[in-house]
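Novice: using only what follows, build the 3D model:
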Amino acid sequence: MSPVAVPAMHREVRLAHHVQGELTGGHFTVAEVPVPEPGPGQVLVRTRLMAVTAAMRTRMTGVRLPMPSFEPGRALWGAAVGEVVAAPGGGFAPGELVEHPYGWREFAAVEEARLRRLDPSALPSPAAHLSQGATAWGALRRAAEVRPGDTVFVTGAAGGVGSLAGQIARRLGAGRVVGSTGSAHKAARLRAELGYDDTVVRGAGPIAEQLRRAAPDGIDVVLDTVAGEQLAAALTVARADARFALVGALSTQLGGDGGASSVIGLDAGLIITRRVALRGFGLHAHPDLPAEWTKEFGQGLRDGSLVFPHAMLRGIEQAPRALCELTQGRHIGAVLVEI
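Specialist: Modelled structure (predicted):
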């Protein structure tokens, strides 16, 4: 890469005030501030791409969470890919491609320990490094242990995790893959392009009844990104020794209350008599997974056996719009911003 000229000022996106109800552009401000000077053990990175995710909506509410929340008047953050501009400590070199956790700004001073060096040749495009496929891969392969012939149900199948989960389940040998989504249009794309045999559409009737029709012989594996009614419905059609991997709670992350939990009634009798395993899965506990997934993803993208559904908006000023559109269900797959 050619050297990057470092300006005196850059832009960052800040939370204007806590979110109650629908997320809008009024919840954000774009501020022009001095480019940070990297301190000891830090690297200055020019952000090229950033991702927005449903969890960001939850962190804007001011509700007490088991993870850091966004604060009004301060810049947001999230997964991003960038180019090293200055590395006073010598652990990185200018021009290297890296992943860092400080998206929502054009330049970031990042602690060396929080950078992940990326191989520019590992994936066909830098954007693919921001897929949520590592979560889907780890949840299905390690937490739920998909086996040949399994029937798999993925909730939130049109999202960043779900749009890859159907393809991954098929890759791991699943015999039937069912996904839930919010519209007939998305359902058609899931079946035509993303590895799903059948779909359940939110609002088209009771989820449990739709699921029984889509998986008449029951479900062996669930990858749940939604919680709420869909998790409870999946339990009613679970087969003996079914394995559930729980990775998200979109039913509240994108809901009006923005709460951090999804209160539902799970039938303990079903869990016990059918020996259902419920297991939470978080990528942070598996630091080796990103590299494992990158190798698998790169091979799949190059031979055409995997695709990366994503929407790309351009310009840091479009980042608020990107997150608003994600919460409105406007896109399939990952939602990224090119800066």
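Novice: use CA for all of it now, contacts and neighbours both
Specialist: Fine.
Novice: next structured bit after the host helix or strand of Ala232?
Specialist: Assigned by DSSP states H and E, Ala232 falls within helix 228-236. Following helix 228-236 in sequence order, the next helix or strand is strand 238-246 (DSSP H and E).
Novice: check which helices and strands that next one is in contact with.
Specialist: Here strand 238-246 touches strand 219-224, strand 277-280, going by 3 or more CA pairs under 8 Å, 6 or more residues apart in numbering; DSSP states H and E.
Novice: second input sequence below; structure requested for side-by-side comparison:
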Amino acid sequence: MTVEEIRVASDRPARARRASGAAAAPRTSRMTTKRHRAFYMFTAPWLVGFVLLTAFPMGYALWLSFTNFDAVSPHWHFVGLENYREALSDPLTRQSLGRTLLFTLISVPMTMIGGLILAVLVNRPLRARGLFRTLLYLPAVVPPVGTALTFKLVFDTNAGAANGVLDAFGMNAVTWLADPYARYVILMSVLWALGNTMIISLAGLQDIPRELQEASRIDGASAWRSFRSITLPLLSPVLLFQGVTGVIGALQTFMPLLLAADSSPAGTTSVPQDNYMYMINVFAQYFAYGRFGYASALLWILFAVIIAFTALIFKATSGAVFYNVDPEAKK
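Specialist: The predicted structure is shown next:
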């Protein structure tokens, strides 16, 4: 065999590999294109909804916050940062934001602790455990509007069930939806839906390996010590999630506050002082006073506050959250 024949024979496998690779490349490219197309088809509804219902309204509100637009007068113009300066210097804004922060600091821990207690109770091997879980979760299914109307009817001064019970015991009627009782009614309406936090905490409890708790009992640890040293650390990611979402939701609380107001934009001006919180002020500025630009600035200030609180929570809990990573998942 000549040198040229040896060279041709040695190059034949390489040519075959290059040919097979050239044939496989278009096939792989077509599969990748199909996967990309399927991905965008399945995510298109969410993307369209996000653009139309979230991104565009936020951008439009940001633009309005730099104007004195009131939806009535055609002579509106850009005012720059004037709306933000007025909002930050307005005592009503600071007072409503302070009440909202206080409400958040009270309601979020109460909701998290209450939901965790219920989750621990219904996680025990009890008879009819599924029925108890269903009954405790049902109030969370009721829409916020329905909950607000129900509490407003129950605590109505003239014909409410609460005053009916007081009257049956020979006690005087109470104006529940006025200061100082309105704040307690609002907290009750928020705690009414503990099923949301209960179901999330329950899922986290069921994800904790039973072997760890059994090992702690064998070592002589008490139930409280086992809960504090094993359950809470392993449940910390769930508690962090509940804390962040709870703070975000509490800072935007609106519907329960209408319990103490008329069901109209003008009725927001009659909300008791203790319940005149940030979103009530925003709603009043929008629809009672028609100050669309100023109200949009208030919303963007609230957005900045939410971002700051979220970052603060993540920073404060960076060393206290334990993520149980499966070592097999790293392989």
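Novice: any idea what the TM-score is?
Specialist: Once superposed, chain against chain, the TM-score is 0.23 (TM-score structural alignment, normalised by the length of structure 2); 129 aligned residues with a CA RMSD of 6.7 Å.
Novice: if you count contacts, what does the helix holding Ala232 of structure 1 end up packed against?
Specialist: In this structure, helix 228-236 of structure 1 makes packing contacts with helix 207-214, strand 219-224, helix 268-273, judged by 3+ CA pairs under 8 Å, 6+ apart.
Novice: which residues of structure 2 fall in helices?
Specialist: 3-50, 56-64, 82-89, 91-122, 129-141, 144-154, 161-168, 182-191, 195-206, 210-218, 223-226, 232-251, 278-283, 292-316 (DSSP state H).
Novice: and the helix holding Ala232 of structure 1 with helix 207-214, angle?
Specialist: Angle of helix 228-236 of structure 1 versus helix 207-214, following axes from the mean of the first three to the mean of the last three CA atoms, to 10 degrees, is 50 degrees.
Novice: between helix 228-236 of structure 1 and strand 238-246, how big is the angle?
Specialist: 140 degrees.
Novice: and helix 228-236 of structure 1 with strand 219-224, angle?
Specialist: 160 degrees.
Novice: could you point out which element follows the longest helix along structure 1?
Specialist: If you go by DSSP H, structure 1 has its longest helix at helix 289-303. Counting by DSSP H and E, the next helix or strand C-terminal to helix 289-303 of structure 1 is strand 310-314.
Novice: that next one: which residues count as buried?
Specialist: 310, 312-313 (16 or more other CA atoms under 10 Å).
Novice: now render those as JSON lines, adding distance to Ile168 of structure 1.
Specialist: Listed next are the buried residues of strand 310-314 of structure 1 as JSON lines, based on distance: CA to CA, whole Å:
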{"residue": "His310", "distance to Ile168 of structure 1": "16"}
{"residue": "Met312", "distance to Ile168 of structure 1": "23"}
{"residue": "Leu313", "distance to Ile168 of structure 1": "26"}
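Novice: mean neighbour count, the helices of structure 2: which tops it?
Specialist: helix 278-283 (a mean of 23; mean count of other CA atoms under 10 Å).
Novice: which strands and helices sit next to that one?
Specialist: helix 91-122, helix 292-316.
Novice: adding distance to Val185 of structure 2, write those helices out as TSV.
Specialist: Converted to TSV, those look like this (distance: least, CA to CA, whole Å):
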stretch	distance to Val185 of structure 2
helix 91-122	12
helix 292-316	24
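Novice: of all those helices, which one comes closest to Leu64 of structure 2?
Specialist: Of all these, it is helix 292-316 that lies closest to Leu64 of structure 2, at 4.8 Å by CA to CA.
Novice: the closest residue to Met9 of structure 1 other than its chain neighbours and Thr273 of structure 1: what is the separation?
Specialist: Closest residue in space to Met9 of structure 1, ignoring its immediate chain neighbours: Pro34 at 4.2 Å, by CA to CA, 6 or more residues apart in numbering. Plainly put, Pro34 of structure 1 is 61 Å away from Thr273 of structure 1 if you go by CA to CA, to the nearest Å.
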